[in-house]
Each structure stands twice: as C-alpha cells, then as structure tokens.
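1. sharing a model prediction with you, sequence too.
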Amino acid sequence: MTKNNDYVSLSLKEYWAKPQLIIFCAGNTKKSLMEGIEKEKLRLFEKVDHFEKTLMKKRYENIKSTKEYKKMIKTRFDMSLNMPRSFNISMNTDSFICFTKEIESGYMGIALYTTTYKDTSQFNTKNIISTRDRFLGKHIQGEFDNTPMITEKKVSTIDKSFYLDSSFAKVTRGLWRLSNEYMGGPFINQTIYNKRSGQLIHIDGFIYAPGKAKKKYLKEIETILSGIKI
C-alpha cells in the first residue's frame, strides 16, 4: 500500500477470481490522483510485470510437450524449449522450422531459425527486422504468388534488450503483413546469442486472427517463449 494525505493505492491478489491482481488508486482530487499515479507508475508497472511473469512460469510448467519436439529443438538449436503438443510442424528445412496451431478464425505460429553471429550490429532493430523479413518472407507466403510475410513498416516496433542465462538477447514486438495481400497481425521476435555455437537464435511468434482479440494468443506465445533455456 502507498498512502499520503491526498493519494492512496492498494493492490490485492485473488480478490474476485484466481489468478488475479487488482490495483486500486484513489485521490482526493483528479489532480492528486494523476500525480500519485505518475510518481509511482514504475512501481505499479513492476508489480504487474512480476505478477505476469510468475503466472507465465506456472503456466509454462504445465505445458504438455513431446519428446520429439524437445529433441528436435535441442539438436537443431542447442537450446531447451517446451513446444506444446497442440502445435504441429508445418515446415521443416535445414535452416527453418515452423510450428503452427489452429485457433478461432485463424492460426498462430512459432518459427525458429539461426544465423551466424558476426558483431553486435546484428542486434540493431533494423537488422533484426531485415533478417526476420528474409527468413519468414522466404518460407511463409500467402495463397498467391509474390505475397511473402513481411514486417509492417508503417507501425513502429517496440524492443527491449535483456540477458537470458547470461546470453545477450533482444525482444522485438510489432505487426506483420503479407505483401500485396490483406492479411496481418502481431508478432513477437526474440533474438538470442548462443555463446557455445556462435550462432544467433531467432524465435518468432506470430498471430493471424482477423476480427478477434489477440491478447490471449500473445500471452500464450509469451508463456512458451518464457521457458527458453540456453
């Protein structure tokens, strides 16, 4: 709880449902409420982030994977990841694997591919997007010719650098679309440096669900990616 003469905030867990986090903020005036939220917004964001990460960890532990998927990912990419058995292998080449799952009115996919690490400039967002477009554009197409999957450039991407098991990594979020087509949706890309192999591992989750809320599908992809171990 945070409290002063003009503002108070209170967080509660599992108050009406489970799992649930509720944050109440109140102020004597609209101004004091807005000022109070502004002062502690970082703490509030961290509280929500911690709650969601804890929830994702619990959900990941309950993922039912297959030995075939685990072995394939470990052998090909030198990392550990539980890929749910609800996903099917839709494409498998020497340099690219894509798992897909049918959802209401569409599908969700997780693609994995690697590139040779050369220097830190490869973690530049522009280069990550360029690599993404090169691989996904080559392997994922629409029904017609010349409709490769590309990143939507009219919308800014959001990225964040972090360390995964002491390996430098970067997550990039944005929108994808099919060139010359009216199909698209959100994506989450993780690019990770694997010190042992000298490779960059690229994991790309994407969703196509026209007219449907995407949040629950994004959370599912985030949960899967949260279990990556290098």
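-> Looks like it arrived, so ask away.
2. from here on, contacts and neighbour counts on C-alpha atoms
-> Will do.
3. if I look at residue 197, how far off is residue 115?
-> Per CA to CA, to the nearest Å, residue 197 is found 11 Å from residue 115.
4. please disregard the earlier target; I meant residue 62.
-> Remark: distance between residue 62 and residue 115 (CA to CA) = 31 Å.
5. who's more crowded, these two?
-> The neighbour count for residue 62 versus residue 115, taken as other CA atoms under 10 Å, is higher for residue 115 (15 against 11).
6. please list all residues in contact with the more buried one.
-> By CA atoms under 8 Å, 6 or more residues apart in numbering, the residues touching residue 115 are 199, 200, 201, 202.
7. any chance of the residues you listed in a markdown table, plus neighbour count and secondary structure?
-> Formatted as a markdown table, those follow (neighbours: other CA atoms under 10 Å; DSSP: H, G, I helix; E, B strand; the rest coil):
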| residue | neighbour count | secondary structure |
| --- | --- | --- |
| 199 | 18 | strand |
| 200 | 23 | strand |
| 201 | 23 | strand |
| 202 | 24 | strand |
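8. now for the top helix by length along the chain, which elements pack on it?
-> Longest helix in the chain by number of residues (criterion: DSSP state H): helix 30-61. In terms of contacts (3 or more CA pairs under 8 Å, 6 or more residues apart in numbering; DSSP states H and E), helix 30-61 is packed against strand 7-13, strand 21-27, helix 215-225.
9. can I get those in TSV with mean neighbour count?
-> Listed next are those as TSV, based on neighbours: other CA atoms under 10 Å:
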stretch	mean neighbour count
strand 7-13	15
strand 21-27	15
helix 215-225	17
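10. of all those, which one comes closest to residue 51?
-> strand 21-27 (7.5 Å; CA to CA).
11. ok, structure two:
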Amino acid sequence: MKRHLSMLLLCAWTVSLLVSCGKGRKGLLTSVSTGRPYEVLVVAETNFWDRPAGKALYRVLDTDVPGLPQSERSFRLMRTSPDGFDATLRLVRNIIVVEVDAAKYSQAAFRYAKDVYASPQVILTLQAPDEVSLAAFVEAHGASLVRFLTQVEMNRSIRALSEEHNMYVSAAVQRLFGGDIWLPAELVASKEGTGFFWAGTNAATDDRNFVMYSYPYAGGEALTKAGFVCKRDSVMKVNIPGARPGMYMATDSLMTDVRLLQLRGRQVMEVRGLWYMKGDFMGGPFVAHVWVDEARRRVVVAEVFVYAPGRLKRDLMRGMEASLYTWRLSGETENEIINHKE
C-alpha cells in the first residue's frame, strides 16, 4: 500500500527526520481489524506505567477531547505486555508499541506502519535509547501524537463517506455553494434559506446536524473569533429557531476556541465550542470551518453540531467533523486524507 509520508500532521513537525513509516502487508488475505474507533492498545512492559516515561505517555493519551460540554477521554486505552501481544491483539486497529533499547536507537522518535496485521490498522512505535529521552519526547510532542491518532480515525470515516454519502446533501450544496461535501446518509431532513442550508437526522437522541452558509467578504474580521460568533448568532437566530417564539440557537462565546489551518492551499479557521438554545435548555458541541472564497468575494462556513443530552458525544462529533474535511470546490480534485499544516 502506498505510504503517505505527509499524512495528517506529520508535515507540521519540524523534527520530521525523527519520524518514519513502514510498509504494511495488506492483501487479499489481510484480516479485518478489531476494536472500536478511538480504542488504542499500548504494548509495553508491565512496570513501564509506574515509571516517569509511562506516566508521561498515559497523561498524553488520557487527555480530554476539546470542545465537549463534559469530560470525555480522547481514547479508550488498553494495555498489554510484549509477551501478551498475541495473534488476537495484533488485529486491533490502533496499536502503540513502546521500544526502549540503547543498542538499537540513538534518539527518541516515532515511526508508523499501516495494515501490518489487519486492515484498517496503524501501528505506531515509540522508540528511544532510554526512558528519560522517551519521556521528554512524549511530553514535547504529546499534542501532535493525539492529533495523529485522532485523524487516523477521521481518515477512516472519510474513506467510508467516499463510498457512501448523502447524495441529496451533496447536490444541494453543489447548487447553493458551488462545491461538494460528504455527509452521512442518515441526515434525512433539510431546510434551505438565503445563502443557508441545514440537514439533520431529527433524532430524539444522538441528533446530528450540518449547516452551511455564506455571506459577502468585507475584511479580515471574518477569520476572527469575534467576527465568527457575531455572524453565527445572526444566521442561526433566523434559520435555527426553537420550539416557541423567542427561542433560537446562540453561541457560548466563552467556550469557543479558534485556530488557523491550511487545507488544500487555503487558510481555514477551525472553530470549536458550545451552542445553546436561547430560552430553552437545549445545547451541545459544534465544530465549524470558515474560509474566504476570494474568487467569489465571499466567506463560507461549514459546521456540524450534535444534540445528545445525557450521552457521550465524542464519537458523534468526531464522525461528523470528518465531513468538514471533504469539502471541495467544483473542479478541485478529491482528497480523502486529512493533510494540513497549522
């Protein structure tokens, strides 16, 4: 299988020489991987977890998912020793192998391989000559490690969407905004407004939603937190009303964070935060991508949000967030792998 050396966030690492990837063995007889999305198996000596390097790795992998209303871990962790890493565990979809060997390694690094024992699968090897350098490496690059594993799973969702997605939503987005985006087929309800489109599942629980809107570009404030919140609140007030008059969707500006990305050669502002229904008790997380379409002198916003009271939201949000990376203007080539620079 072709190796993507720039896969995900690796292109953002200034220590790229410390990272390498190996070839997998995917073929006709490759087994199907086991486990659920965002499960990670760590292969390390049993007493590794009691020492500083093990504690550093645990702190990194046990971090909370950003932008959710309650604490949810980034991954579900499983552990095994090298002796226990048997044929059954080798089929797990996400594996981290810890190797500390002064005879083999001169510096701390990680390398990864895809589809070694099963497919889809990624095996990430953390290697170091000693645990002191391993702990320092993990602490320095922990955030990138989390994003790497997160986006491996998102890439799997994107590939699944490439095979089956909501054709009605794609057609509506093409007609209204001149581009394409892949959303789950379960989003069966929809609504159109002036420069606005919404699609959702209308489910009583685990409700998933997508909105897209555009407006004339009037300056750099579009790619700021304040500019986004102001425009979002005005658009949602008109287009996402509540059950009774006076109710409408609004943004919790104190719980909103932004960062800039480079996607397909364009600057994109990622916005992650919480929404609430003014005058009601509804609310939940959202993620939006905002960019300037300079050719059309417009700002385009694509957003996903969920409503799942009393339930975990990590997998719902990450599954929907993957759709945001599938947007492309008419004429742009498809890109099924998240590959961006911060």
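-> Yep, that arrived. The structure presented is a predicted model; accordingly, all values stated were derived computationally and were not measured.
12. TM-score of the superposed pair?
-> Superposed pair, TM-score by TM-score structural alignment, normalised by the length of the first structure: 0.82. Supporting alignment: 220 aligned residues with a CA RMSD of 3.2 Å.
13. on that earlier part again, would you turn the helices and strands packed on helix 30-61 of the first structure into TSV with distance to residue 101 of the first structure?
-> Listed next are those as TSV, based on distance: least, CA to CA, whole Å:
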stretch	distance to residue 101 of the first structure
strand 7-13	32
strand 21-27	29
helix 215-225	11
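14. for the contacts of residue 115 of the first structure, which ones persist in the second structure?
-> Checked against the second structure using both residues aligned by TM-score structural alignment, their matches' CA atoms under 8 Å, the contacts of residue 115 of the first structure keep these contacts: 199, 200, 201.
15. need the counterpart of the last one in the second structure.
-> Read that as residue 201 of the first structure. Structural alignment places residue 201 of the first structure opposite residue 300 in the second structure (criterion: TM-score structural alignment).
16. my guess is that match contacts residue 222. True?
-> No - checked against CA atoms under 8 Å, the pair residue 300 of the second structure and residue 222 is beyond contact range at 9.6 Å.
17. need the counterpart of residue 217 of the first structure in the second structure.
-> Per TM-score structural alignment, residue 217 of the first structure is aligned with residue 316.
18. list the residues that contact its match.
-> Residue 316 of the second structure makes contacts with 206, 208, 306, as judged by CA under 8 Å, 6+ apart.
19. my read: residue 22 of the second structure touches residue 113, true?
-> Yes - assessed by CA under 8 Å, residue 22 of the second structure is found in contact with residue 113 at 4.5 Å.
20. how close does residue 130 of the first structure sit to residue 178 of the first structure?
-> In terms of CA to CA, residue 130 of the first structure sits 15 Å off from residue 178 of the first structure.
21. in what helix or strand does residue 132 of the first structure lie?
-> helix 125-139 (DSSP states H and E).
22. against the second structure, where does whatever helix or strand comes next after that helix fall?
-> Per DSSP H and E, the first helix or strand lying C-terminal to helix 125-139 of the first structure is strand 149-151. Mapped onto the second structure using TM-score structural alignment, strand 149-151 of the first structure spans residues 249-251.
23. mean distance, the matching stretch to its aligned residues in the first structure?
-> Taken against the first structure, stretch 249-251 of the second structure registers an average deviation of 0.4 Å after superposition, with mean CA distance after the TM-score superposition for the first structure.
24. how far off centre is that stretch?
-> Mean C-alpha position of stretch 249-251 of the second structure versus that of the full chain (CA atoms, centre = their mean, to the nearest Å) differs by 23 Å.
25. what are the contacting residues of that stretch?
-> Contact partners of stretch 249-251 of the second structure, identified using CA under 8 Å, 6+ apart, comprise 229, 232-233, 236-237, 240-242, 273-278.
26. now the residues you listed as TSV including neighbour count and distance to residue 181 of the second structure?
-> Formatted as TSV, the contacts of stretch 249-251 of the second structure follow (neighbours: other CA atoms under 10 Å; distance: CA to CA, whole Å):
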residue	neighbour count	distance to residue 181 of the second structure
229	18	23
232	16	20
233	18	23
236	17	21
237	18	24
240	17	21
241	16	25
242	16	27
273	22	22
274	22	23
275	24	23
276	17	26
277	21	27
278	17	29
